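# Give me the fold of what follows.
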Amino acid sequence: MESYTFVADEKARIDKWVSDRGEWSRSQVQEWIKTGALLVNGSAVKANYKLQVGDEVEVNVPEAVELEVLPEDIPLEIVFEDEDVIVVNKARGMVVHPAAGHTSGTLVNALLYHCDDLSGINGVKRPGIVHRIDKDTTGLLMVAKNDLAHESLASQLKDKTIKREYIALVHGELVHELGTIEAPIGRDTNDRQRMTVTDRNAKEAVTHFRLLERYKDFTLVECKLETGRTHQIRVHMRYIGHPLAGDPKYGPRRTIDLGGQALHAATLGFHHPRTKEWMEFEAPLPEDFNAELAKLDKIEKTR
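The predicted structure follows:
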């Protein structure tokens, strides 16, 4: 069990105030309040308790229950594999690794069935996982089969030498053909499940974009990641007024029905962990993405 002590610096509702001070959802905090794991001035309170300045808040975070991750016979599209690395083309709707609410059917479950020699650096729930893409984002993902590979790929991510290019369909007619979005991203204090551009507890985030095709009311763009923040492309494109089509979290209510955001990890390049050879892979747009593009009216051909 981990314990944290805070001193209230404002008058606020207890569950919201505490969730803003850690990587905890408001529902998690409310559950801890119910079970007595959260105390104010040594006493239990209700979730709607209004903090007073100077109140001492004690949070006793329960030990996480370790998930048992089991191999599952789930089809995978493997683009490349050797003794060190697997590159997969992830399907829409597949979560990368187990977490609360998604304990099976993940990419990790499928990988464990396919091979049992994944790196252990990220623990039992995320074996081999060096980076992630969202559940409803399709495309290329690299997985480490041993710790040597994991350390090398993670280092390349940190040094920003991995090539990651995405194709996205966004709302509106983008004016600029090229651009760079430099805007820090952090958790949205009003909704812990969302990220936003903010100066509060934020990290550097840089996205480069290039216009590919203009359509009536939409634009197809290529986005190149310089950093890899949670939901980065989705947040950045919304920030400049062009949210991703089909995005249920950051897009408008009236959008295309794609079962998720129109975002595809199309290109992935890195230096092989063992041979140091540059390797680059491409994955074509999935059929459902192409089908939506076919329904749109092109304005002009730019490339």
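
# C-alpha from now on. contacts and neighbour counts both.
Noted.

# Report all helices and strands that the helix or strand hosting Leu141 contacts.
Leu141 belongs to strand 138-144 when assigned by DSSP states H and E. The helices and strands touching strand 138-144, judged by 3 or more CA pairs under 8 Å, 6 or more residues apart in numbering; DSSP states H and E, are strand 85-90, helix 147-158, strand 263-271.

# Between strand 138-144 and the shortest one, find me the angle.
For strand 85-90 and strand 138-144, the angle between their directions (axes from the mean of the first three to the mean of the last three CA atoms, to 10 degrees) works out to 160 degrees.

# Check which element follows strand 85-90 along the chain.
helix 107-114.

# So which residues make contact with that following helix?
The contact list for helix 107-114, computed with CA atoms under 8 Å, 6 or more residues apart in numbering, reads 69-76, 90, 94-98, 118, 125-127.

# if we can go back for a sec, now mean neighbour count and distance to Leu296 too, for the helices and strands packed on strand 138-144, in TSV please.
Output for those, formatted as TSV (neighbours: other CA atoms under 10 Å; distance: least, CA to CA, whole Å):
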stretch	mean neighbour count	distance to Leu296
strand 85-90	21	25
helix 147-158	18	36
strand 263-271	22	16
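
# Another sequence for comparison is provided below:
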Amino acid sequence: MTFTVSIQNPYSETTVKELLEEHFLIPRKIRHFLRTKKHVRVNHELINWQSPVELGDTVELTFDEEDYPTKEIPFGEAQLVDCLYQDEHIIIVNKPEGMKTHGNEPTEIALLNHVSAFVEQTCYVVHRLDMETSGAVLFAKNPFILPILNRLLENKKIKRQYWALVQGHFSDKKLTYRQAIGRHRHDRRKRVVDRRKGQKAVTHVQVLKAFGTTSLINCQLDTGRTHQIRVHLSHDDHPILGDPLYHTKSKGRLMLHAHELSFTHPLTLETVRVSAKSKTFEDCLAIASKHSQMN
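Next up is the predicted model:
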């Protein structure tokens, strides 16, 4: 497979070697194959490994099967995929509630399998949503782009916005939760606030609307801990409606939806921003609004 990248970011005094190693994060073994097989061209010409790469240059990378062996997974059903955006390297889809992002076993069919069937090639998970959560999910379409996207995620360059309908009202319109999150000692499915042994977790909250006994809020994540939003809100006595783990008295779907995903494309430098809709979330929200007006 051959990828062509137009250099639109003026990397300062960057060589071909530095570009592949520090910016594209290509593993050392594969960089060795690219060099010995002469599979790197700049502006359609073979180059020296120490040649400079400048703004406007076109870099061509050719990978063989042994460079990135194909990871075979069973294909799911392409018609189940609600595609929000895709290009040569990435695809963003709208996950319905009740579907896993990826399976726990090799033969288990989940969203990843459906997405792979949709693009007719094996895809790779960049980040995940809980099975009960709906909304925008990002996948890599090839192993070349995967580590680049992973670094964006680690550096908080991929912004994720969530809507949640929670129990109760807030005294402030904006607040930030910073409690560390760790594993529950007795229930492996759950997470808890654990200030001593937990991992750093930051959730920014903005109140959008207050209903009778509930509130619609927007959450933005700086970190991506398991059940992060659910744990922070339940710990503050504002559990999400429909949460089967942290608000067991509430029924219906989990009222958490990843409505927006945005980042700067690492290769084209274009701003990618997608919005995801959920009919079930909006229907439940309408019921909450109507119920509050009746009371």
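
# Superposed, how do the two chains score by TM?
Overlay of the two chains. TM-score (TM-score structural alignment, normalised by the length of structure 2): 0.70; 221 aligned residues with a CA RMSD of 2.0 Å.

# quick revisit: what's the closest of the helices and strands packed on strand 138-144 of structure 1 to His102 of structure 1?
Across these, the minimum distance to His102 of structure 1, taken as CA to CA, is reached by strand 85-90, at 16.2 Å.

# ok, average deviation of that closest one from structure 2?
Compared with structure 2 after fitting, strand 85-90 of structure 1 has a mean deviation of 0.4 Å; criterion: mean CA distance after the TM-score superposition for structure 1.

# who does that strand touch, helix- and strand-wise?
strand 78-81, strand 138-144.

# Just want the angle from the longest one to helix 107-114.
This means strand 138-144 of structure 1. Following the same axes, to 10 degrees, one obtains 60 degrees for the angle between strand 138-144 of structure 1 and helix 107-114.

# Please enumerate residues in contact with strand 138-144 of structure 1?
By CA under 8 Å, 6+ apart, strand 138-144 of structure 1 touches 84-92, 118-119, 128-133, 150, 153, 263-268, 281-283, 286.

# give the contact list for the residue nearest to the spatial centre of structure 1.
In structure 1, the residue lying closest to the centroid (CA atoms, centre = their mean) is Thr230, at 3.9 Å. The contact partners of Thr230 of structure 1, by CA under 8 Å, 6+ apart, come to Met195.

# how about it, what's its match in structure 2?
Applying TM-score structural alignment, one finds that Thr230 of structure 1 aligns to Thr226 in structure 2.

# swap in Thr161 of structure 1?
By TM-score structural alignment, Thr161 of structure 1 lines up with Lys157 in structure 2.

# Reduced to three states, what does His32 of structure 2 come out as?
The three-state assignment at His32 of structure 2 reads helix, by DSSP: H, G, I helix; E, B strand; the rest coil.

# I'd like the distance between it and Lys17 of structure 2.
10 Å (CA to CA, to the nearest Å).

# And what about the equivalent of His242 of structure 1 over in structure 2, helix, strand or coil?
Superposed on structure 2 with TM-score structural alignment, His242 of structure 1 falls opposite His238. For His238 of structure 2, the reduced secondary structure class is coil; criterion used: three-state DSSP.

# ok, now which ones touch His238 of structure 2?
His238 of structure 2 touches Val166, Gln167, Gly168, His169, counting by CA under 8 Å, 6+ apart.

# ok, and the closest non-adjacent residue to the first one?
In other words, Val166 of structure 2. Nearest non-adjacent residue to Val166 of structure 2, counting by CA to CA, 6 or more residues apart in numbering: Ile240, 4.2 Å away.

# separation between that neighbour and Ala180 of structure 2?
Noted for Ile240 of structure 2: a distance of 19 Å to Ala180 of structure 2, by CA to CA.

# Likewise for Cys219 of structure 2?
Taken as CA to CA, the span from Cys219 of structure 2 to Ala180 of structure 2 is 17 Å.

# just to revisit the earlier point, my read is the residue nearest to the centre of structure 1 is in a helix, agree?
No. The assignment for Thr230 of structure 1 (three-state DSSP) gives coil, which keeps it out of a helix.

# sorry, back to before: which of His32 and Lys17 of structure 2 has more residues huddled nearby?
Legend: neighbour count by other CA atoms under 10 Å for His32 of structure 2 and Lys17, higher for Lys17 (17 against 13).

# returning to that earlier point: so how far is Arg160 of structure 2 from the residue nearest to Val166 of structure 2?
18 Å.

# These two - which one has more neighbours?
Using other CA under 10 Å as the criterion, Ile240 of structure 2 and Arg160 rank with Ile240 on top: 27 against 20.

# right, and the more buried one touches Gln167 too?
Yes. With contact defined as CA atoms under 8 Å, Ile240 of structure 2 reaches Gln167; the gap is 6.3 Å.

# Surely Gly251 of structure 1 is within a helix?
No. The assignment for Gly251 of structure 1 (three-state DSSP) gives coil, which keeps it out of a helix.

# Which residue in structure 2 aligns with it?
Checking TM-score structural alignment: Gly251 of structure 1 goes with His247.

# Any idea how many residues pack against the nearest residue to its match once chain neighbours are set aside?
Spatial nearest neighbour of His247 of structure 2, excluding adjacent residues (CA to CA, 6+ apart): Pro239 at 5.8 Å. A total of 25 residues lie near Pro239 of structure 2 under the criterion other CA under 10 Å.

# Equivalent analysis for Asn155 of structure 2, please.
Asn155 of structure 2 has 11 neighbouring residues, counting by other CA under 10 Å.

# That concludes my questions; thank you for your assistance.
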